[in-house]
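Undergrad: what follows is a predicted structure for the sequence shown.
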Amino acid sequence: MPATVRPATLADAPAVTDLLNAVDLIEIGRPETDLHTVEADLKHPEADLERDSWLAFEGGELVSYGLLWDESGGERIDVDHYVLPDHQQAGFDVLGSMEARALEKARANGAERAVVHLHLNVRPTTDTARLRERGWKDVRRYHVLHRPLDGAVDLPPAPPEGVRIRPCTTEADRRLVHRLYQTSFAEHFDFQPRAYEAWLSDIDADGLDWSLVWLATTDDLGDAAFLMSRNDREAMGWIRSIGVLSDARGRGLGGLLLRHAFAAFAALGRDTVGLGVDTSNATGAPELYRRQGMTVHYAVDTWETVLG
């Protein structure tokens, strides 16, 4: 019997969370998906749930989930896709609908083709052989890193002379973090420029503790770096992004901000902190994180297909 497929609603967030945690358990050995993260995804302003989300059920069980959103306004379309390993046909039924919708969205943007990106664990529940047969290919690898914390060891670092770290406390600070983010990430793989209000939605700003976002300032360059973190993941404290302006790289600001974040999370009682990094990052970020004691938790590949 073919799967029953329908759009998702916000009320489906608990069931989707359970599905994603079942996939987590298979792929990384433990559940690491939080309900609020799924709710934030379903509220994405560029996703029309009626047309851009899919739930596939077999025998009343949710076996596959897909979500599509468009941040580029052009040919680049992003999708999330999850499937339980014994329900591949249902998963690929969902994927086929997502591909058709991606091309429709891109053409509505005035593009002739859709360039679609999907992130999958390097050992995913999805049948990657079938994925390749459909024209998908893996184009980039990311590592999710983690590091143990110890409140007796991970103490706040003393900034060098001429450097100051401050929390993000005002609206002006938030806008500054946005500008630093847009500038420092502009040349990174898959970067999509975002206006301030759209960026706030991207980072789930309503659920963000801004006291865990810090700015680094130097006497000669002014505000030159930022670190954005969040403490609402059950599995670990999370560093969402860290950016240093090109003129300020090589001066230790990234390491200083990392150690500051480690100390803050340790003081909050967290025993682990994590982050994600592009393994081909040209700014030296993977080596920086290695020097700060971070190791690989698991790896994720970006898959791409070109439609049209």
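TA: Done, it's in.
Undergrad: C-alpha from now on. contacts and neighbour counts both.
TA: Noted.
Undergrad: buried ones in stretch 210-220?
TA: Residues of stretch 210-220 classed as buried: 210, 212-218 (neighbour count, 16 or more other CA atoms under 10 Å).
Undergrad: ignore the last one, stretch 173-180
TA: For stretch 173-180, using 16+ other CA under 10 Å, the buried residues are 173-174, 176-178, 180.
Undergrad: just how off-centre is it within its chain?
TA: On the basis of CA atoms, centre = their mean, to the nearest Å, stretch 173-180 sits 19 Å off its chain's mean C-alpha point.
Undergrad: tell me which residues are up against that stretch.
TA: Here stretch 173-180 makes contact (CA atoms under 8 Å, 6 or more residues apart in numbering) with 168, 196, 199, 215, 224-226, 243-245.
Undergrad: report the buried members of those.
TA: Neighbour counting with 16+ other CA under 10 Å marks 168, 199, 215, 224-226, 243-245 as buried within those.
Undergrad: check it against this one:
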Amino acid sequence: MEIRHPKPADADAIYELVAEHDTRVLGRPDLTPADVRDQLAEPDFDPAADGWLAYDGDRLVGWASARRRGGSDRVDLDVRTRTAEAGTALWELALARFTGVTADIGVYAGDTAQREAVRSRGFEPATSFHRMRIDHEGVASDAFLPGVTVETGSGDDEELLRAAHAVKEEGFAAHFGNVPQTFEEWADARESSSAHDWGQVLVAKVHGVPAAVLVGTNQFVPDENCGYVLTLAVRPAFRGRGLGKLLLRRAFAADRRRGRTGTILQVDSNNTTPALGLYLSAGMRRVLSIDIWQKQL
């Protein structure tokens, strides 16, 4: 067996391996080739140090990654293999990449084999994320609140994007696994993704003061023709005023106008705010659960 680091040209082979794993667990792939290309190009990911491929002859039998979130002590792991030999080797490499950090790995709730793989290596359950979805029907209509204006982002409007970033940072400060980002780090991360669109950033202002932000992307357009809410945050001082639901309804209406069949988002089941209740009240339903397992390295 040969092990080497990945290159951009390996994206399709990695996709086929991960899609095979997803299909075995979910009945369908849960990513696209573009998702893999984006991962290999993320600013926080160095393919020459943070990723590994295992080959048996010409056949790819394993893929692993260990991505540190900025300069933080949080690391996201992923290990997918076709053989036990590849699993043993790649898990060892991934777990040895960083020390003095907290490692997180997502495991589909129904993936018993992967759950046993992480449990046997000392990982423990930390939280779960629910993927929520709403299907769009009828005519799009925007929502309004007295004293609240909603502004749409643009790559040319740095002032509004900086306001969006500031709200995001304050709103997510206490959330699971949150890692603070400078504006430049956040903007670079967004622009490195092929699903990125500054035009899907919405900032709600209460009497002119930035209070809530929604960041949408095209991540689920290629495979599900759905919009995706990557981020929804409300500053603590403005919570309980309906701003989250307002921005959700604005995003739903915009996705309808774009011809999307639905909108998707993901929520921490242990969110510090009653976010799950908000999404259910907005008409969303749970379609998938991913458990986050954690280990100190």
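TA: Structure's in. What do you need? In this text the structure is predicted, and so the values were computed from the model without any measurement.
Undergrad: which of the buried ones among the contacts of stretch 173-180 of the first structure fall in helices?
TA: Using DSSP state H to define helices, the subset of those located there is W199.
Undergrad: do I have it right that R107 of the first structure meets R113?
TA: Yes - at 6.7 Å, R107 of the first structure counts as touching R113 under the criterion of CA atoms under 8 Å.
Undergrad: overlap in contacts, these two.
TA: Residues touching both R107 of the first structure and R113 (CA under 8 Å, 6+ apart) are E75.
Undergrad: of the buried residues of stretch 210-220 of the first structure, closest to F262 of the first structure?
TA: L212 (10.8 Å; CA to CA).
Undergrad: what does R249 of the second structure align to in the first structure?
TA: Counting by TM-score structural alignment, R249 of the second structure corresponds to R259 in the first structure.
Undergrad: show me the contact partners of the helix or strand hosting its match.
TA: For R259 of the first structure, the host element (DSSP states H and E) is helix 253-267. With CA under 8 Å, 6+ apart as the test, helix 253-267 of the first structure has contacts from 149-151, 154-157, 159, 165, 212, 214, 216, 225-227, 229, 231, 237, 242-244, 271, 273, 288-289, 292.
Undergrad: and that helix, which residues are buried?
TA: 253-267.
Undergrad: state the span of the second structure onto which the helix or strand just after that helix is aligned.
TA: Reading on from helix 253-267 of the first structure to the C-terminus, the next helix or strand found by DSSP H and E is strand 272-278. Following TM-score structural alignment, the partner segment of strand 272-278 of the first structure in the second structure covers residues 262-268.
Undergrad: with stretch 34-49 of the first structure instead?
TA: The aligned range for stretch 34-49 of the first structure in the second structure is 32-47, by TM-score structural alignment.
Undergrad: for the longest helix seen in the first structure, packing partners?
TA: Secondary structure assigned by DSSP H gives helix 88-108 as the longest helix of the first structure. Applying 3 or more CA pairs under 8 Å, 6 or more residues apart in numbering; DSSP states H and E, one finds that helix 88-108 of the first structure contacts helix 49-52, strand 53-58, strand 61-69, strand 76-83, strand 114-121.
Undergrad: to F191 of the first structure, which of those lies closest?
TA: Nearest of these to F191 of the first structure, taken as CA to CA: strand 76-83 at 10.6 Å.
Undergrad: how far does the closest one sit from the chain's center?
TA: 12 Å.
Undergrad: same thing with stretch 158-166 of the first structure?
TA: 29 Å.
Undergrad: who touches that stretch?
TA: 214-220, 256-257.
Undergrad: would JSON lines of the residues you listed with distance to D34 of the first structure be doable?
TA: JSON lines is the format used below for the contacts of stretch 158-166 of the first structure (distance: CA to CA, whole Å):
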{"residue": "W214", "distance to D34 of the first structure": "24"}
{"residue": "L215", "distance to D34 of the first structure": "27"}
{"residue": "A216", "distance to D34 of the first structure": "30"}
{"residue": "T217", "distance to D34 of the first structure": "34"}
{"residue": "T218", "distance to D34 of the first structure": "37"}
{"residue": "D219", "distance to D34 of the first structure": "40"}
{"residue": "D220", "distance to D34 of the first structure": "42"}
{"residue": "L256", "distance to D34 of the first structure": "29"}
{"residue": "L257", "distance to D34 of the first structure": "26"}
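Undergrad: which ones among those residues lie within strands?
TA: Secondary structure defined by DSSP state E assigns 214-218 of the contacts of stretch 158-166 of the first structure to strands.
Undergrad: tabulate those (TSV), appending distance to R6 of the first structure.
TA: Converted to TSV, these look like this (distance: CA to CA, whole Å):
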residue	distance to R6 of the first structure
W214	42
L215	44
A216	47
T217	50
T218	53
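Undergrad: end-to-end on the match of stretch 34-49 of the first structure?
TA: 19 Å (CA to CA, to the nearest Å).
Undergrad: ok so, going back, mean offset of the match of strand 272-278 of the first structure relative to the first structure (after superposition)
TA: Compared with the first structure after fitting, stretch 262-268 of the second structure deviates on average by 0.8 Å (mean CA distance after the TM-score superposition for the first structure).
Undergrad: can you give me how far that stretch is from the chain middle?
TA: Distance, centroid of stretch 262-268 of the second structure to centroid of chain: 10 Å (CA atoms, centre = their mean).
Undergrad: coming back round to it: quick one: which of the helices and strands packed on helix 88-108 of the first structure is nearest S97 of the first structure?
TA: Here strand 53-58 is closest among these (CA to CA), at 8.4 Å.
Undergrad: how far off centre is that closest one?
TA: That offset, for strand 53-58 of the first structure, works out to 23 Å (CA atoms, centre = their mean).
Undergrad: what's the mean distance for it versus the second structure?
TA: Counting by mean CA distance after the TM-score superposition for the first structure, strand 53-58 of the first structure comes out at 1.6 Å.
Undergrad: pull out the buried residues from that strand.
TA: Those would be 53-57, for strand 53-58 of the first structure by 16+ other CA under 10 Å.
Undergrad: and for stretch 122-130 of the second structure?
TA: Buried-residue list, stretch 122-130 of the second structure, by 16+ other CA under 10 Å: 123-125, 127-130.
Undergrad: got a list of contacts for that stretch?
TA: Under the criterion CA under 8 Å, 6+ apart, residues 118, 266-270, 286-295 lie in contact with stretch 122-130 of the second structure.
Undergrad: apply 7 Å and report the result again.
TA: Identification of contacts with stretch 122-130 of the second structure by CA atoms under 7 Å, 6 or more residues apart in numbering yields 266-270, 286, 288-295.
Undergrad: among these, name the ones in strands.
TA: 266-268, 286, 288-295.
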